[in-house]
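Participant: okay, here's the prediction I keep looking at, along with the sequence it came from:
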Amino acid sequence: MPLASATPTACFSRCSASSETMLPSSAFKIPKIPRLGPPFWPWEKVKMGPLTVSPMGFGTWAWGNQLLWGYQEAMDGDLQDTFNLAVENGINLFDTADSYGTGRLNGQSERLLGKFIREFPGRKRVRDDIVIATKFAAYPWRLTPAQFVKACKSSLDRMQIEKIGIGQLHWSTANYAPIQELALWDGLVAMYEKGLVQAVGVSNYGPKQLVKIHDYLKSRGVPLCSAQVQFSLLSMGADQMQIKDICDTLGIRLISYSPLGLGMLTGKYTSSNLPSGPRALLFSQILPGLEPLLTALREIAQRRDKTIPQVAINWCICMGTIPIPGVKTVKQAEENLGALGWRLSSEEVSQLECAAQESPRKMIQNIFQTR
């Protein structure tokens, strides 16, 4: 993509330039041209292996998670309305996992997705176009390819669908149980060869392990379709950018989860207005240093007549990734859809990346992400 060259490395030189060489923010003003049509056109869809998906998907981590996201079964009606709105507006990629759901609700996200697909009131062609990307946990008792295939069949049963769009390893065991890793890889091969999934992907794989599994799967005749990592203006360190470069080189589509930094890039929270639950501690540590980035997001949002979350998600799209922000409500879905149908300029991308570098605290990486 033309904006992919606006990397943090390039940003360092621009940020360190003297103030006399920096363009005033007024030079970045973009004329407001109303978009006549849907959030995106059919030709703006993205190829991901054998699949064609919307330029943004939605994540469903919250659908069943009581601990972090306060899920209650009474929310299911609102979640179905949210799903319907997304699909009616062209979103056809939904990310889930067999481990999503707290306690007795384990697997609830998959069950709800399957139910919502079956009960979608729209055209059958639209319903059939939906792509489910689910992740299989590397539980310590999943030690053989057959156990991984069994996990895939269990997900199919929960969703009551015939085939999964993308079957993904939720994380690598290379850091703590390397002997289990090859069994997981062979499990991906087996579910692909048995026709249980249309494509395979990985999640939380660092640059070295990503190249290794790509080469192994290629040797087995199985293409690696996608790599899912935490990727946002709060999470654009050296490893994440290296993963992005590897994906571009090897033809792997990068799926960026937590594009809003668990909510820190929404502009909704401050040091004196923290979310409830476990996120509060993390937010209290990072938010005080985010003012440069939040200010830049706010300036661009005002200039573009957009919201802060829409600008943050659009940055991920401009970087050539497919962001999957989480949604729980119709309002959230409507706002996230506003990230589509337009693009930040290269100057705006640079402005955001420079501001991100000025913010002293960054998002911690998932502890399961390997090197």
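Facilitator: It's in. Numbering: from 1, shown residues only.
Participant: C-alpha only now, for contacts and for neighbours.
Facilitator: Will do.
Participant: please enumerate the helices of the stretch 51-200 of the chain.
Facilitator: Along the stretch 51-200 of the chain, the segments classed as helices by DSSP state H, counting those that start in this stretch run 66-69, 76-88, 108-118, 124-128, 145-159, 178-193.
Participant: could you identify which of the ones you listed is most buried?
Facilitator: Scoring the helices of the stretch 51-200 of the chain by mean neighbour count under mean count of other Cα atoms under 10 Å gives helix 108-118 as the most buried, with a mean of 22.
Participant: packing partners for that helix?
Facilitator: Counting contacts by 3 or more Cα pairs under 8 Å, 6 or more residues apart in numbering; DSSP states H and E, helix 108-118 packs against helix 76-88, strand 93-97, helix 145-159.
Participant: at 7 Å what do you get?
Facilitator: strand 93-97, helix 145-159 (3 or more Cα pairs under 7 Å, 6 or more residues apart in numbering; DSSP states H and E).
Participant: quick one: that helix to helix 145-159, angle?
Facilitator: On the basis of axes from the mean of the first three to the mean of the last three Cα atoms, to 10 degrees, helix 108-118 is oriented at 50 degrees to helix 145-159.
Participant: and helix 108-118 with helix 76-88, angle?
Facilitator: Using the same axes, to 10 degrees: helix 108-118 against helix 76-88 is 60 degrees.
Participant: check it against this one:
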Amino acid sequence: MTTPALHAELPLEARDNRGNRRHAALWHRKPSGSASGVFATPAVTLGGSPEGGGITLSRPIGIGTMQWGRTWLDGKLNRGGNLSEHACREIYQELRYKHGVQFFDTAEGYGGGTSEERLGDLMAQERQDATDAGANLHPPIIGTKFLPQLARWTKWSLHRALAASNARLGLQASDIYFIHTPVHPMPLEHWVAAAAREANKGHAKALGLSNCNAEQVKRACAEAKRHGQTIACNQIMFNLLCYGSPALRETEAVCRELGVTIIAYSPIGQGLLTRDLTQEKFDTIRVAKMAGISLADVQPLRQEVQRLAERHGKSMAQVCLNWTICHGAVPLVGCRSLAQARDSVGALDWRLEEEEVERLDAAALSMSTLAKPKWRRGLFVVFISLLMLSYKASRALEAVFSRSLWRSGWAKGSAAKSKGRVP
């Protein structure tokens, strides 16, 4: 294995007052002596400069593991069922060993913690492989999330949740600890203060938000500052289906001003912006139902993405991911196969031209989760709280079932041995 080379840094004038890279046309400058449209994608530092202790991603792309849960319930919830151990290992090793991808995103709510366990197992195997082969990869960067369920009210509940996540991941400290949602009867500042206290104790290296709008980002950053911490990133839905939304544009501007990196989940719109989208496939995509959009609504945007894909010899997904990177965000991609993993990294080391990005911006739709009314976001918290209870019940039943099978097998084995001793 070879160590992936660190990519060229942006010039100092492309940073804001906290040392973070600005989103601007600076992203589209052609490097001196490079071929048109071909360059090394710059590294990205989350929430600060490397000199100031920020977390640097040598490859500005992340892998989401929401569908890496292991439980029976995941098999019912995940479209296509659970991923096998072999499939997850194959995807992880391809991305880590061959492409140098560092950032993997998980949560205690993904598979009731089993996604974290699976990621922890894969990292443990990587450490063993590195020892055996003398490899020197950039270390993995792991983000996980605290879910403010309705059963949680105290700062101690966040402490216990983080300790449990770190144990499942096999880490002393998570690289980034996100607050999964700002919607809870307790104010957002309550959870930010609790997370900052854990970071000050060394249990998390950086703090993040998830699903926070502009006003919530401002409040969170102010609260973190009071405790000697900063907010490194905000994980939100960020794609061409919602970039026309005023709420998203305002959130992007505030994040840029405050030096908060956007982690872009659903960058290809759950498949709405990829090839071979039929009406049958469209009807199964949850985000389309939630937004109340039709296939006809998406077609003009899809045609623009397809045109650019053909021009650059790339897939539609790669164009969407590259557009995300051009906006200074880190795309978070869910991979269910080796083919999807390889296609995702194909979004790196080339770039759209500035006028192409502007054309896509103009064609973007205005669907956004940030503009949902509070009551709908509140329903999500109720749903996810019930889901977490279901995960606990599912894992408890699986444990009981496993013990029953073990006892049954042990009893049968003992009976067979006893029978064998009878003359």
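Facilitator: Looks like it arrived, so ask away. Since this is a predicted model, take the numbers as computed values, not measurements.
Participant: any chance you could compute the TM-score here?
Facilitator: Here the TM-score for the pair of chains, by TM-score structural alignment, normalised by the length of structure 1, is 0.81; 330 aligned residues with a Cα RMSD of 2.7 Å.
Participant: follow-up on the earlier one: JSON lines for the helices and strands packed on helix 108-118 of structure 1, including distance to residue 68 of structure 1?
Facilitator: JSON lines is the format used below for those (distance: least, Cα to Cα, whole Å):
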{"stretch": "strand 93-97", "distance to residue 68 of structure 1": "16"}
{"stretch": "helix 145-159", "distance to residue 68 of structure 1": "23"}
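Participant: so which of those is nearest residue 231 of structure 1?
Facilitator: In terms of Cα to Cα, the element of these nearest to residue 231 of structure 1 is strand 93-97, at 15.2 Å.
Participant: Provide the aligned range in structure 2 for the closest one.
Facilitator: Using TM-score structural alignment, the residues of structure 2 aligned to strand 93-97 of structure 1 are 103-107.
Participant: kindly report the same for stretch 55-62 of structure 1.
Facilitator: Aligned by TM-score structural alignment, stretch 55-62 of structure 1 falls on residues 60-67 of structure 2.
Participant: got it, and stretch 214-221 of structure 1?
Facilitator: The aligned range for stretch 214-221 of structure 1 is 221-228, by TM-score structural alignment.
Participant: which outside residues touch that stretch?
Facilitator: Residues from elsewhere that reach stretch 221-228 of structure 2 (Cα atoms under 7 Å, 6 or more residues apart in numbering): 189, 192-193, 196, 230-231.
Participant: roughly how far is it from the heart of the chain?
Facilitator: Mean-position distance between stretch 221-228 of structure 2 and its chain equals 24 Å (Cα atoms, centre = their mean, to the nearest Å).
Participant: which residue lines up with residue 287 of structure 1 in structure 2?
Facilitator: Matched to structure 2 by TM-score structural alignment, residue 287 of structure 1 sits across from residue 295.
Participant: that match: neighbour count?
Facilitator: 15 (other Cα atoms under 10 Å).
Participant: swap in the one 5 residues further on?
Facilitator: Burial measure for residue 300 of structure 2: 14 neighbouring residues, criterion other Cα under 10 Å.
Participant: with the one 5 residues further on instead?
Facilitator: The number of residues packed near residue 305 of structure 2 is 27, by other Cα under 10 Å.
Participant: give me the aligned partner of it over in structure 1.
Facilitator: Residue 305 of structure 2 maps onto residue 297 in structure 1, by TM-score structural alignment.
Participant: could you do residue 343 of structure 2 as well?
Facilitator: In structure 1, residue 343 of structure 2 lands on residue 335 (TM-score structural alignment).
Participant: tell me the SS of that match?
Facilitator: In three-state terms, and counting by DSSP: H, G, I helix; E, B strand; the rest coil, residue 335 of structure 1 is helix.
Participant: list the contacts of the residue nearest to it when sequence neighbours are not counted.
Facilitator: Spatially, and ignoring its direct neighbours in sequence, residue 335 of structure 1 is nearest to residue 310 (7.0 Å; Cα to Cα, 6 or more residues apart in numbering). Going by Cα under 7 Å, 6+ apart, residue 310 of structure 1 touches 335-336, 338-339.
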